[in-house]
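S.K.: Provided below for reference: sequence and predicted model.
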Amino acid sequence: MKSLFQTDKDVASVVGQLLRVGVVTSSVIALIGGIIYLFAHGADTPHYTEFIGAPKNLRHINGIIDGLLVLDAKAIIQTGILVLIATPILRVLLSAIAFAIEKDYLYVVITLIVLSIIAIGMFGGLAG
């Protein structure tokens, strides 16, 4: 049976393509959100005396999805950021799958450990 990846270059090519697509996609999404935001708020006067972070509804996936349904510019920008964050995580996951296909189990274990560390950092961190 032939392997999906004939050489290490095939794996590197697929991973590289994933990274390029992820970065370009996130950039396009954020750009669209930025353009919509500028049309809605471009004439507003910024208040530089205080920092106001992302609204509470855009700090969670459900709020971002709700914002996307009404084409909220900030939610679209947040989606671009989420796609950018997800890109290297998908790269690690793709690498684990590629190593499993190649039956390189030591690297599968190492890659899954890296993925676990990322997941613990994202979901097990201190809420603040």
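M.R.: Sure thing, it's come through.
S.K.: alpha carbons only for contacts and neighbour counts from here, please
M.R.: Noted.
S.K.: just checking, what packs against the helix or strand residue 91 falls within?
M.R.: Applying DSSP states H and E as the criterion places residue 91 in helix 73-101. Other helices and strands packing on helix 73-101, by 3 or more C-alpha pairs under 8 Å, 6 or more residues apart in numbering; DSSP states H and E, are helix 8-41, helix 61-69, helix 105-123.
S.K.: Centre of the chain to it, how far?
M.R.: In this view, helix 73-101 has its centroid 4 Å away from the chain centroid, taken as C-alpha atoms, centre = their mean, to the nearest Å.
S.K.: Any buried residues in it, and which?
M.R.: The neighbour-count check on helix 73-101 (16 or more other C-alpha atoms under 10 Å) flags 73-81, 83-84, 87-96, 98-99 as buried.
S.K.: Next one for the comparison:
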Amino acid sequence: MGRLLQVGVLLASFVMLIGGFLYVRAHHDGVPDYRVFKTEPQTLRHVGGVITGVAAGDPAAIIQLAVLLLIATPVARVVFALIAFGIERDKLYVGVSALVLAVLLFGFLRSQ
């Protein structure tokens, strides 16, 4: 399980570096105006929009994908634990893992 977390964080970091490099390369000549707050585009607020942006090569979408990967890493750990405890037939920890996964999914789906 520890290796799963390490790989997830390293993958997210690698994707973030690529997105950051592409973003800086695309916007190196612009001067930011910090007096005006600019929010993320509406398309980057949903997974489908992020995937579409990554397919188009949008650097901001690649950075957003890295954030999604970082969020998905502990969720994948809970799923992995649920499967592992199911294989071991440990009903208590299967129940606890299922409850934790349900809370995570409820929080994710509620924010959509």
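M.R.: Yep, that arrived. On a predicted model such as this, the values are computed, not experimentally measured, just so you know.
S.K.: Need the TM-score between these chains.
M.R.: Remark: TM-score between the superposed chains equals 0.95 [TM-score structural alignment, normalised by the length of structure 2]; 112 aligned residues with a C-alpha RMSD of 1.0 Å.
S.K.: Superpose on structure 2 and give me the mean offset of the helix holding residue 91 of structure 1.
M.R.: In the superposition against structure 2, helix 73-101 of structure 1 averages 0.4 Å from its aligned positions (mean C-alpha distance after the TM-score superposition for structure 1).
S.K.: Report the aligned residue range of structure 2 for that helix.
M.R.: Counting by TM-score structural alignment, helix 73-101 of structure 1 falls onto residues 59-87 of structure 2.
S.K.: Same check on stretch 45-63 of structure 1?
M.R.: The aligned range for stretch 45-63 of structure 1 is 31-49, by TM-score structural alignment.
S.K.: For the residue lying closest to residue 84 of structure 1 once chain neighbours are set aside, give its distance to residue 43 of structure 1.
M.R.: Nearest non-adjacent residue to residue 84 of structure 1, counting by C-alpha to C-alpha, 6 or more residues apart in numbering: residue 26, 5.4 Å away. Remark: distance between residue 26 of structure 1 and residue 43 of structure 1 (C-alpha to C-alpha, to the nearest Å) = 26 Å.
S.K.: since we're on the nearest residue to residue 49 of structure 2 once chain neighbours are set aside, how many residues are nearby?
M.R.: Excluding its sequence neighbours, the residue lying closest to residue 49 of structure 2 (C-alpha to C-alpha, 6+ apart) is residue 43, at 4.7 Å. Residues near residue 43 of structure 2, counting by other C-alpha atoms under 10 Å, number 14.
S.K.: thought residue 85 of structure 2 was touching residue 93?
M.R.: Yes - the criterion here is C-alpha atoms under 8 Å, and residue 85 of structure 2 meets it with residue 93 at 6.3 Å.
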